[in-house]
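> below is the sequence, then the predicted model.
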Amino acid sequence: MENLCFDLLSELEQRLLDIDSRRYSPIEKCSEKVKICQELTGTLRELYLEASLNTVPKQIHFFKEVKPKFFSELHYNHRMITFYKDRPRGSTKLKDKYINQCMEEASSYMQKHCEFRNYINMKSDHMDEVYFTKREYCPKLHGSFEYPLEPEFSSPADPTYSCLLAADRFMQFLKNEKFALKNPTLDPSWEYQKTLDWQGSKTDLVELVYALHAAGKLKGDLKHSFAVMEKALNIDIGNYYRLYTDIKLKKNPDSLLEELKTSLLEKIRQENQ
């Protein structure tokens, strides 16, 4: 099942990128993405119900690492549709007020689940069996979480985790909108000029980004990290999930990291002479 989920996640990523490349309005893009997410979450549900995840590690992996990637994308785009529909057309002051209201709502939700959010951000795992395995929702253990709407396809915590991922992402979007609102005369070419040219391979860059995430040096989801890297380094990475699979199959999967370590130590040695 792991390979099937990986392929489905790759399909989700590719189809979302395809929507971003089209000349749709923002609300049209989000609407199309919601349709894609609904289709593929339905497929994911079928895969789960047909599979036998009969071990705790398999269940934790599915409900903590796989399912939230699909459903957080769905929740995020639903929220974006509401944002674009309700966004006022009036003065800058009115628009800023609306953004602040949205930020307060997202912040309130994150604060409501701050303990669980800290558990996730600290990469804790001591409660994973209670949070991310298939079991009956228990108010004493799980009362702080959203009640799962599909108990047969949920762990107690994964619906809340998906919503938190979406809220974090929406909050970052709102911060960017607020910045743009306060800097309407900023030349868009300024950001484009602040780029570097990546001289390594795409696989090298994928190895670097995954390593930074694994070490907890980058926060947020991988999709956002790669989008920022592509813009900053002037490169089209493409399907990074597939490249990461290739890295895992390599005899020496950390070849770039070894090269960077060797180069840095050599530079320090030469400068210390």
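Sure thing, it's come through. Numbering: from 1, shown residues only.

> rest of the way, CA atoms for contacts and neighbours
OK.

> burial count for residue 53?
Here the count is done by other CA atoms under 10 Å, and residue 53 has 17 residues near it.

> okay, helices next: where are they in the stretch 101-250 of the chain?
Assigned by DSSP state H, counting those that start in this stretch, the stretch 101-250 of the chain shows helices spanning 114-121, 128-131, 139-142, 158-182, 188-193, 202-214, 222-233, 240-249.

> would you turn these into CSV with distance to residue 41 and mean neighbour count?
Below are those laid out as CSV (distance: least, CA to CA, whole Å; neighbours: other CA atoms under 10 Å):
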stretch, distance to residue 41, mean neighbour count
helix 114-121, 23, 14
helix 128-131, 21, 19
helix 139-142, 24, 11
helix 158-182, 13, 18
helix 188-193, 35, 10
helix 202-214, 25, 17
helix 222-233, 18, 15
helix 240-249, 18, 15
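
> mind checking which of the ones you listed is nearest residue 263?
Residue 263 lies closest, by CA to CA, to one member of the helices of the stretch 101-250 of the chain: helix 202-214, at 14.9 Å.

> ok, back up a step: make TSV out of the helices of the stretch 101-250 of the chain and add distance to residue 263.
Formatted as TSV, those follow (distance: least, CA to CA, whole Å):
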stretch	distance to residue 263
helix 114-121	32
helix 128-131	39
helix 139-142	49
helix 158-182	35
helix 188-193	28
helix 202-214	15
helix 222-233	20
helix 240-249	21
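
> looking at these, spot the one closest to residue 60.
helix 128-131 (6.6 Å).

> now for the closest one, which elements pack on it?
Using 3 or more CA pairs under 8 Å, 6 or more residues apart in numbering; DSSP states H and E, the elements in contact with helix 128-131 are helix 56-60.

> list the buried residues for the helix it packs on?
Residues of helix 56-60 classed as buried under the neighbour-count rule (16 or more other CA atoms under 10 Å) are 58-60.

> second structure follows, compare the two:
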Amino acid sequence: MDFEKHNKELIKKLDDLKYESNGIVDRSNQSIIICRNHLNNYKKEVIKTGFKSIVKEIEFFKRTKQIPLTQLIYYSEIRSFEIQFPKVDTNEQRKYIKRKLNKLNRFFLYNMDFGQYIQSKQTYFDEQYFTRDYFDNLAITSSKFYFQDPDFCTSYDMLLGKFKAYNSFILYLQTRLKNQKKSKYYEKPEVGNQVELQWTSTKTDLTELIYALHHCRVINNGKSDIKEIAKALEGVLHFEIGDCYKTFAEIKTRKMSRTKFLDDLSQGLLTYINNSED
């Protein structure tokens, strides 16, 4: 099996989900399934063919397997975080994010020695850490993975996956915290049972809407730029849009309708109007 080729295909599939999924939870669900399927295929290949040398085995568990494993852990953490994320009260939301960050910080402190080993690019323990002969030396730490297959795991490959995934997850949480702090400037005084709004469609759909609002000059008589409108809607809709300029560039390359979301909005409203007249 050409693992490098399969890893490139995996990354492309995960990247495509940024524009095809309906929000971060849906994207996480699909990403988890894709990563599991890749890991399952890798496991079958490893059990079937094995490795020609210890060097090859180390290379697989320290680098090759880490691509789908890291993404699996990363999106599993995001999914869990978003499902449990408080739906109201921005103060509670910020506290929740900070608790998650503190928990991750404790993980890195507890595994400081291993972290320094990896960060300094040392290799003298690689045979013990990343070959299956030393699986029984598995580090006992708090983990969601209570069972690991000794035919497809080493004593430290899961821990390495967590290191890589948690570093990315920290950046995700920091961005969420930053957006939560910004969102307070868009909050209104509570009136009755006011409901917070959450954008539940895709980044691409929101980008279409932002560009339409800007170029139709319906916000501040067209004096607000794309970035300002995007930031305002991020706060109101509690949604991270990312690089909308890049997303818009991809919209322009569409072979079908370039305004698919706006077309759907128009059709949906027309259908409602027509039905309401019956």
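Sure, I can see it. What you see is a predicted model, and the numbers here were worked out from it, not measured in a lab.

> returning to what we had before: and the buried residues of helix 56-60 of structure 1 as CSV, adding distance to residue 132 of structure 1?
Shown next, in CSV, are the buried residues of helix 56-60 of structure 1 (distance: CA to CA, whole Å):
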residue, distance to residue 132 of structure 1
58, 10
59, 7
60, 5
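
> follow-up on the earlier one: closest to residue 260 of structure 1 out of the helices of the stretch 101-250 of structure 1?
helix 202-214 (10.1 Å).

> matching residues in structure 2 for the closest one?
Alignment of helix 202-214 of structure 1 against structure 2: no match, by TM-score structural alignment.

> the residue nearest to the spatial centre of structure 2: what's it in contact with?
Centroid check for structure 2 by CA atoms, centre = their mean gives residue 75 as the closest residue, at 5.1 Å. The neighbourhood of residue 75 of structure 2, defined by CA atoms under 8 Å, 6 or more residues apart in numbering, consists of 28-29, 31-32.

> same question, residue 156 of structure 2
Contacts for residue 156 of structure 2 (CA under 8 Å, 6+ apart) come out as 129-130, 138-139.

> preserved in structure 1, out of the residues you listed?
With the contact criterion set to both residues aligned by TM-score structural alignment, their matches' CA atoms under 8 Å, the contacts of residue 156 of structure 2 that also touch in structure 1 are 129-130, 138.

> in a markdown table, list those residues along with distance to residue 186 of structure 2.
Shown next, in a markdown table, are those (distance: CA to CA, whole Å):
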| residue | distance to residue 186 of structure 2 |
| --- | --- |
| 129 | 50 |
| 130 | 50 |
| 138 | 49 |
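
> circling back: format the contacts of residue 75 of structure 2 as JSON lines; extra columns: secondary structure.
Shown next, in JSON lines, are the contacts of residue 75 of structure 2 (DSSP: H, G, I helix; E, B strand; the rest coil):
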{"residue": "28", "secondary structure": "helix"}
{"residue": "29", "secondary structure": "helix"}
{"residue": "31", "secondary structure": "helix"}
{"residue": "32", "secondary structure": "helix"}
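
> checking the residue mapped onto residue 16 of structure 1 from structure 2 next. Helix, strand or coil?
In structure 2, the residue paired with residue 16 of structure 1 is residue 14, using TM-score structural alignment. Three-state assignment for residue 14 of structure 2 (three-state DSSP): helix.

> give the contact list for residue 14 of structure 2.
Contacts for residue 14 of structure 2 (CA under 8 Å, 6+ apart) come out as 31, 34.

> distance of it relative to residue 126 of structure 2?
According to CA to CA, to the nearest Å, residue 14 of structure 2 and residue 126 of structure 2 sit 29 Å apart.

> with residue 93 of structure 2 instead?
Remark: distance between residue 93 of structure 2 and residue 126 of structure 2 (CA to CA) = 41 Å.

> and for residue 274 of structure 2?
To residue 126 of structure 2, residue 274 of structure 2 is 68 Å away according to CA to CA.

> picking up where we left off before, which of the contacts of residue 75 of structure 2 line up with contacts in structure 1?
Counting by both residues aligned by TM-score structural alignment, their matches' CA under 8 Å, structure 1 reproduces these contacts from those: 28-29, 31-32.

> for ChimeraX, what selects the buried ones among these?
Filtering those down to the buried ones (16+ other CA under 10 Å) takes a single ChimeraX command:
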select :28,29,31,32
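
> what's around residue 215 of structure 2, how many residues?
Using other CA under 10 Å, residue 215 of structure 2 has 13 other residues around it.

> now the counterpart of residue 93 of structure 1 in structure 2: which helix or strand?
For residue 93 of structure 1, the aligned position in structure 2 is residue 91, judged by TM-score structural alignment. Secondary structure from DSSP states H and E places residue 91 of structure 2 in helix 90-110.
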